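Chemist: Structure of the sequence below:
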Amino acid sequence: MAKKLTRRQFMKRAFATTSTVIIASSFGYWYARYFEPKQLEVSSHLIKHPAIPKQFHNVKIVQFSDTHVGHHFTLEQLKKIVDKINDFKPDLLFFTGDLMDEPNKYAATNHLIPILEQLEAPLGKFAIYGNHDHGGYGSEIYKKLMNQTGFTLLMNTSEEIHIEDSKISIVGLDDVMLGRPNFEQAFKDVDPSSFTILLAHEPDIAERAEEVGAHMQLSGHSHGGQIQLPFFGPLITPPLGSIYYEGDHLIGPSEMFLYVNRGLGTTRLPLRFLAKPEISIFTLVST
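Modeler: Just a heads-up that it's a prediction; the model follows:
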């Protein structure tokens, strides 16, 4: 027969259980607010494809995304990220959108210029619009800022990167949520035989990207859900960032390589849980 609990024992156990829940939830909040947002993860990937020319073998690409400067992401944090990226010595550098959380309300825009100017990539620095870059009448602010800092801003346009007599193509799609994306315009000057990398802020357009001939798509936007639960996944994902919210995927018959970067900053809530901030490194391998 089970031993009957006394009132004193019951109250003692109830107090212990309640205290444990409070301590656990407090620790969880502290971890998500102050610890994990600063736990930068660097992911490395080898990209093998027969369309990659031998001259581009071992070319290093670094992607960073979604800094959301101004929403608990400071200029000092951005400086550290810039130093980190330069330590990797990228050949190509891609920023996939959402530089400032609210461009029209961020008062220190001019302070971003000398920081972003320090980024170095001999084959070029490229950027695209995210929804926050367009939001709040920020389109021209972001455009001017990226042009001033040596980035080529791609908006439904493409660029060819040449090494000797070989090339690859970089395509940038305007933001799908708040911009005017146009796949036909973006790909119209792309040589179908060249290895083609699409920069698109929202990842869930990947099927369309594969259809128009992209070999690789780099995206951000979702922050990995920002808050995930074990065995459940992200609690909330944004529009067009719900199907593919983090990591690598092979899309369609051609098996286009999609990578969804979790970004560096936060939005809405300054929390990250099981969704560490990320910088991605891709090394091209000619086969």
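
Chemist: CA atoms for contacts and neighbours, from now on please.
Modeler: Will do.

Chemist: Who are the contact partners of residue 139?
Modeler: By C-alpha atoms under 8 Å, 6 or more residues apart in numbering, the contact set of residue 139 is residue 133.

Chemist: and after the longest helix seen in the chain, which helix or strand comes next?
Modeler: Secondary structure of the chain per DSSP state H: the longest helix is helix 7-30. From helix 7-30 onward toward the C-terminus, using DSSP states H and E, the following helix or strand is strand 41-49.

Chemist: what packs against that following strand?
Modeler: Packed against strand 41-49, as judged by 3 or more C-alpha pairs under 8 Å, 6 or more residues apart in numbering; DSSP states H and E, are the following elements: strand 278-286.

Chemist: list the buried ones in the strand it packs on?
Modeler: For strand 278-286, the buried set under the neighbour-count rule, 16 or more other C-alpha atoms under 10 Å, comprises 278, 279, 280, 281, 282, 283, 284, 285, 286.

Chemist: Next, the angle strand 41-49 makes with that strand.
Modeler: 20 degrees (axes from the mean of the first three to the mean of the last three C-alpha atoms, to 10 degrees).

Chemist: Also this sequence, please, to line up against the first:
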Amino acid sequence: MPFRNIAVGRTEEVTHPDNLKAALAEFISTLIFVFAGQGSGMAFNKLTDDGSTTPAGLVAAALAHAFGLFVAVSVSANISGGQVNPAVTFGAFVGGNITLLRGILYWIAQLLGSTVACLLLKFATNGMTTSAFSLSSGVGVWNAFVLEIVMTFGLVYTVYATAIDPKKSNVGIIAPIAIGFIVGANILAGGAFDGASMNPAVSFGPALVSWNWKNHWVYWAGPLIGGGIAGAVYEFVFISRTHEQLPSTDY
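Modeler: Coordinates of the predicted model:
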């Protein structure tokens, strides 16, 4: 049956050394990712006198997030699975690939990693404010909500296909690259509209440090729904039901 592995987990999981190490890996990876992504935006603003909304700024953001996520996933993949995103963790839970308690432990680590990254950036830049995600002029909250659902669906679907699927075979080797690429591509597609978060942790740190919560719910609800749908679809269609790889002549 699909989703048969969904479980709350045992309380011992919260204090198990291996899970604590995995949570620490998530903390460090999220810190690395947010520091690179937010830092590149702050640097671009300083160099161009707040030109982050230009096409060059969008490309710079896409590259910085793609490279940063590639590294963040790579360095924690063998320890925690390299999730670096509450939406990915939630999608893994929906598919029965992580328990609820371990997922909550990961969430705490991811949110702390993002917050510490933003605090370090604020200190290192002599008080420059980290930019909270916001909607562009003419973009409504429901437009952004749908964008976040679709973009995060693509991200979590990619994670499932390249990193979680037990039949991934050698495709797993390129998982960090594929995950980084889909985030970079989605930023190019949606960054001009709502910032293209796809990650509640990435949105939470800047919002907390700058204390700007306007429309913040969009950056939680959209990614969690998109990630949950991707986890459910991939688990139900491609993992839970027996499927055989097509022979090469059928491609």
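
Chemist: care to give me the TM-score?
Modeler: A TM-score of 0.25 describes the superposed chains when it is computed by TM-score structural alignment, normalised by the length of the second structure; 97 aligned residues with a C-alpha RMSD of 5.0 Å.

Chemist: Pick out whichever of the buried residues of strand 278-286 of the first structure sits closest to residue 198 of the first structure.
Modeler: Nearest to residue 198 of the first structure among those: residue 282, at 13.8 Å, using C-alpha to C-alpha.

Chemist: wait, what's in contact with the closest one?
Modeler: 44, 45, 46, 47, 60, 61, 62.

Chemist: Show me which of the residues you listed are buried.
Modeler: 47, 60, 61, 62.

Chemist: I'd like the residues you listed written out as TSV, with distance to residue 185 of the first structure added.
Modeler: Compiled in TSV, those are given as follows (distance: C-alpha to C-alpha, whole Å):
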residue	distance to residue 185 of the first structure
47	26
60	28
61	25
62	26
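
Chemist: Among the residues you listed, which pair sits farthest apart?
Modeler: 47 and 62 (12.6 Å).

Chemist: Residue 152 of the first structure: neighbouring residues, count only.
Modeler: Neighbour count of residue 152 of the first structure, defined by other C-alpha atoms under 10 Å: 18.

Chemist: Over to residue 19 of the second structure?
Modeler: 18.

Chemist: Does it touch residue 102 like I think?
Modeler: Yes: counting by C-alpha atoms under 8 Å, residue 102 is a contact partner of residue 19 of the second structure at 7.1 Å.

Chemist: rewinding a little: if we only consider the buried ones among the contacts of residue 282 of the first structure, which is nearest to residue 234 of the first structure?
Modeler: Taking those together and measuring to residue 234 of the first structure by C-alpha to C-alpha, the closest member is residue 62, at 25.3 Å.

Chemist: Is it correct that that closest one falls within a strand?
Modeler: Yes: under DSSP: H, G, I helix; E, B strand; the rest coil, residue 62 of the first structure falls within a strand.

Chemist: Would you mind measuring from it to residue 88 of the first structure?
Modeler: Distance, residue 62 of the first structure to residue 88 of the first structure, using C-alpha to C-alpha, to the nearest Å: 8 Å.

Chemist: same question, residue 249 of the first structure
Modeler: In terms of C-alpha to C-alpha, residue 249 of the first structure sits 24 Å off from residue 88 of the first structure.

Chemist: Neighbour count for those two, which is higher?
Modeler: Per other C-alpha under 10 Å, whichever of residue 249 of the first structure and residue 88 has more neighbours is residue 249, with 15 against 12.

Chemist: give me every residue that touches the more buried one.
Modeler: Taking C-alpha under 8 Å, 6+ apart, one finds 257, 258, 259 in contact with residue 249 of the first structure.

Chemist: For the first one, give me its contacts.
Modeler: The neighbourhood of residue 257 of the first structure, defined by C-alpha under 8 Å, 6+ apart, consists of 215, 216, 217, 248, 249, 250, 251.

Chemist: which secondary structure elements does the host helix or strand of residue 39 of the second structure contact?
Modeler: Here residue 39 of the second structure sits within helix 17-48, counting by DSSP H and E. If contacts are counted by 3+ C-alpha pairs under 8 Å, 6+ apart, helix 17-48 of the second structure sits against helix 55-76, helix 100-124.

Chemist: wait, which of these is closest to residue 40 of the second structure?
Modeler: That would be helix 55-76 among those, by C-alpha to C-alpha, at 6.5 Å.
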